[in-house]
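Colleague: My questions are about this predicted structure, shown below with the sequence.
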Amino acid sequence: MANGIMEQTIPYTDLTVSTLLFAIIVLVAGFVIVKFLVSMFRSGIKSTKLPELVVEFLTRFLSILLYIMVVFAFLGTLGFDINGFVIGLSAVVGLVLGFGLQDTLTNLAAGVWIAALRPIDMGEYVKVNGESGTVKAVGIMATELLTPDNQYITIPNKLIWGSPVINSTRMPTRRVSVDVGIGYSSDLEKAIRVAIELMKGHSLVLTEPEPAVVTTELADSSVNLQLRAWTNTGDFWTVKNELTAGIFEAYRKEGIEIPFPQLSVHLEKN
């Protein structure tokens, strides 16, 4: 009875129940095997100490190839002419490219160059093509960024490769800049001295290069200064926040005015 059911033909097709079940088994087993092989590949390639970005790119590339092979095996089990299917797919790809839609190949090539030359790397904070975020992955077609407020951004690889990239975390140290204005009646030398002492007294500010204060502008209502201190890249935002709050408290304690824009309006009686 069971054999009879297995050999029954599915309506509107030439497939038997046994053929369909076997094809499904091939598909499921293929997906499981692909995950296993990709996991082994990732572990093995990590032992070569290649950059994480390259590991991620190669792993994704291999995964896509293996999944395509599984789909072809599934179709072949169902009795489809795989050779004819491949030829037909090639013709479609050629037609697409003939209409000028080369973005897929362009993104693929750009992804290879990004993985090889690494203008960006996993975990780095970058700004590219007007978007900023931490690099999560460079895929076959697109690069993935995560913003500080947890927004996920996908940018086509060709835009990454064809645009200037500002990498904020590649170098081991960075310069922190804090702008502050003082009143024209304030003692400029004292203001600079207080700012220097504040920076030198901060435990995360490096001694080399030495902290500095420069006068950046003689504005309408203030003399604008800029505190410049070097720190380790990982401490950048901590130092910036603490110096910003610290200079406000230090100037208030020392009686140094931090002015705000004021508008004087004179009324004349006719």
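Modeller: That came through, no problem.

Colleague: switch to C-alpha atoms for all contacts and neighbour counts from now on
Modeller: Will do.

Colleague: List the buried residues of stretch 130-137.
Modeller: Using 16 or more other C-alpha atoms under 10 Å as the test for burial, stretch 130-137 gives S132, G133, T134, V135, K136, A137.

Colleague: adding another structure so you can compare the two:
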Amino acid sequence: MSLWFNVIPYTGITLSRLIFAIAVLIAGFVSVKFFVYFFRKGVQKTRLPELTTQFLANFLRILLYIIVVLVFLKSLNFDVDSFIVGLSAIIGLVLGLGMQDTFTNITAGIWVAAIRPIDREEIVVVNGQTGKVKSVGIMSTELLTPDNQLITIPNKLVWGSSIVNMTRMPTRRASVDVGISYSSDIEKAIKIALDLMKGHPLILQEPEPAVVTTELASSSVNLQLRAWTKTGDFMGVKNSLTAGIFEAYRKEGIEIPFPQMDIHVKEIKREAKEIQKGVGIINLD
């Protein structure tokens, strides 16, 4: 029995105290998992956004882990109070050496989670990156691109830049650009495009579909088809309009030209004459 009270060499800690401290550490980590789990369940009942719930759960998890570690050290008879004071001093020193960005990211993450310019599963453009929002963590935000690449952006760049939320609004306008030749009938081309959009089952009739002339380009008269649809149908409408206008114009004889350039070459052939005395004969062929 005395074995349990033997002091481990060079530590001043008995075997029984070490085993007790390890048990406290394991029980603490397990308790944190259960506590965070029930915390998430409770917060979800308040109908807070999933993004906010996830952020609060992550923040609470880290805080509880720190507390468990401090209790573990206290169980080993460490001077936790002195440790906390020392840790505070270290944090102050680190801040002075350039950790301001860390706390800037934490603060920005809190603002993003609270004000919600973005939310989980929304498609956004943030700091020039486009993707679906997967999570907003304490330090960074994760986007998943359409080709399944995960992009991690520091929160300070999210909060400090313009955010384009592509799926927040219930409707969007799909725009399709198409060029017709100068010899084509513009009025006919516009009518064909309007008929195509008005007959599309996924295109809203209010606001009305429209066709505008956007540019008199070097090889074509450029038109733009503008149609409003539900946000969830946006990509399908855009793709079907692009293919549909091509088929409709080909069927009705409206030419969609490809870029071209006419080059006129004039051949000059002569025998050079003596330009001045002392200047040789120059032949240009």
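Modeller: Good, I have the coordinates. In this text, all values refer to a predicted model and were calculated from it rather than measured experimentally.

Colleague: what's the TM-score here?
Modeller: Once the chains are laid over each other, their TM-score by TM-score structural alignment, normalised by the length of the first structure reads 0.94; 268 aligned residues with a C-alpha RMSD of 1.5 Å.

Colleague: What are the boundaries of the strands in the stretch 101-250 of the second structure?
Modeller: 123-126, 129-136, 140-144, 150-154, 163-165, 171-180, 210-216, 221-230 (DSSP state E, counting those that start in this stretch).

Colleague: right, so of the ones you listed, which gets closest to Y249 of the second structure?
Modeller: strand 171-180 (8.9 Å; C-alpha to C-alpha).

Colleague: That closest one: average distance to aligned residues in the first structure?
Modeller: Comparison of strand 171-180 of the second structure with the first structure after fitting gives an average deviation of 0.3 Å (mean C-alpha distance after the TM-score superposition for the first structure).

Colleague: what's the matching range in the first structure for that strand?
Modeller: Under TM-score structural alignment, strand 171-180 of the second structure corresponds to residues 173-182 of the first structure.

Colleague: got it, and stretch 222-242 of the second structure?
Modeller: Counting by TM-score structural alignment, stretch 222-242 of the second structure corresponds to 224-244 in the first structure.

Colleague: Check which residues of the matching stretch are buried.
Modeller: Result for stretch 224-244 of the first structure [16+ other C-alpha under 10 Å]: buried residues 224-233, 236, 239-240, 243.

Colleague: May I see those residues arranged in TSV, with distance to F61 of the first structure as well?
Modeller: TSV is the format used below for those (distance: C-alpha to C-alpha, whole Å):
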residue	distance to F61 of the first structure
N224	53
L225	51
Q226	48
L227	47
R228	45
A229	43
W230	40
T231	39
N232	35
T233	32
F236	36
V239	41
K240	41
L243	46
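
Colleague: measure the closest residue to W230 of the first structure other than its chain neighbours to V165 of the first structure for me?
Modeller: Using C-alpha to C-alpha, 6 or more residues apart in numbering and skipping the chain neighbours, the partner closest in space to W230 of the first structure is R175 (4.3 Å). R175 of the first structure sits 18 Å away from V165 of the first structure, going by C-alpha to C-alpha, to the nearest Å.

Colleague: neighbour-wise, which of these two wins?
Modeller: Between R175 of the first structure and V165, counted using other C-alpha atoms under 10 Å, the more crowded position is R175 (19 against 16).

Colleague: which residues does the residue sitting nearest the centre point of the first structure contact?
Modeller: Centroid-nearest residue in the first structure: V135, 2.5 Å away (criterion: C-alpha atoms, centre = their mean). Applying C-alpha atoms under 8 Å, 6 or more residues apart in numbering, we find V135 of the first structure in contact with I120, D121, M122, G123, E124, Y125, V126, T143, E144, L145, L146.

Colleague: The longest helix anywhere in the second structure vs the first structure - mean distance after superposition?
Modeller: Criterion DSSP state H: the longest helix present in the second structure is helix 15-44. On superposition with the first structure, the mean distance recorded for helix 15-44 of the second structure (mean C-alpha distance after the TM-score superposition for the first structure) is 1.3 Å.

Colleague: Now do that helix: which range of the first structure does it align onto?
Modeller: Going by TM-score structural alignment: helix 15-44 of the second structure matches residues 17-46.

Colleague: Buried residues in that stretch, which are they?
Modeller: Under 16+ other C-alpha under 10 Å, the buried positions of stretch 17-46 of the first structure are 17-20, 23, 26-27, 30-31, 34, 37-38, 41-42, 45.

Colleague: what number of residues lie near the closest residue to N165 of the second structure other than its chain neighbours?
Modeller: What sits nearest to N165 of the second structure in space, not counting adjacent residues and going by C-alpha to C-alpha, 6+ apart, is V124, at 4.4 Å. Close neighbours of V124 of the second structure, defined as other C-alpha under 10 Å, add up to 23.

Colleague: Make sure V124 of the second structure is actually in contact with M166.
Modeller: Yes: using C-alpha atoms under 8 Å, V124 of the second structure is in contact with M166, at 5.4 Å.

Colleague: how far away is the residue nearest to W230 of the first structure from W113 of the first structure?
Modeller: 30 Å.

Colleague: Equivalent analysis for T134 of the first structure, please.
Modeller: 19 Å.

Colleague: And for P172 of the first structure?
Modeller: According to C-alpha to C-alpha, P172 of the first structure stands 24 Å off from W113 of the first structure.

Colleague: and if you look at G130 of the first structure?
Modeller: Distance from G130 of the first structure to W113 of the first structure, by C-alpha to C-alpha: 21 Å.

Colleague: S135 of the second structure contacts I118, correct?
Modeller: No: between S135 of the second structure and I118 there is no contact under C-alpha under 8 Å: 9.9 Å.

Colleague: closest to K158 of the first structure among the contacts of V135 of the first structure?
Modeller: T143 (9.5 Å).

Colleague: Could you check which residue of the second structure pairs with that closest one?
Modeller: Aligned partner of T143 of the first structure by TM-score structural alignment: T141.

Colleague: for its match, what are its contacts?
Modeller: So T141 of the second structure contacts V133, K134, S135, T152, I153, P154, N155, V158 (C-alpha under 8 Å, 6+ apart).

Colleague: With distance to L93 of the second structure added, can I get those residues in CSV?
Modeller: Formatted as CSV, the contacts of T141 of the second structure follow (distance: C-alpha to C-alpha, whole Å):
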residue, distance to L93 of the second structure
V133, 35
K134, 34
S135, 31
T152, 28
I153, 26
P154, 23
N155, 23
V158, 27
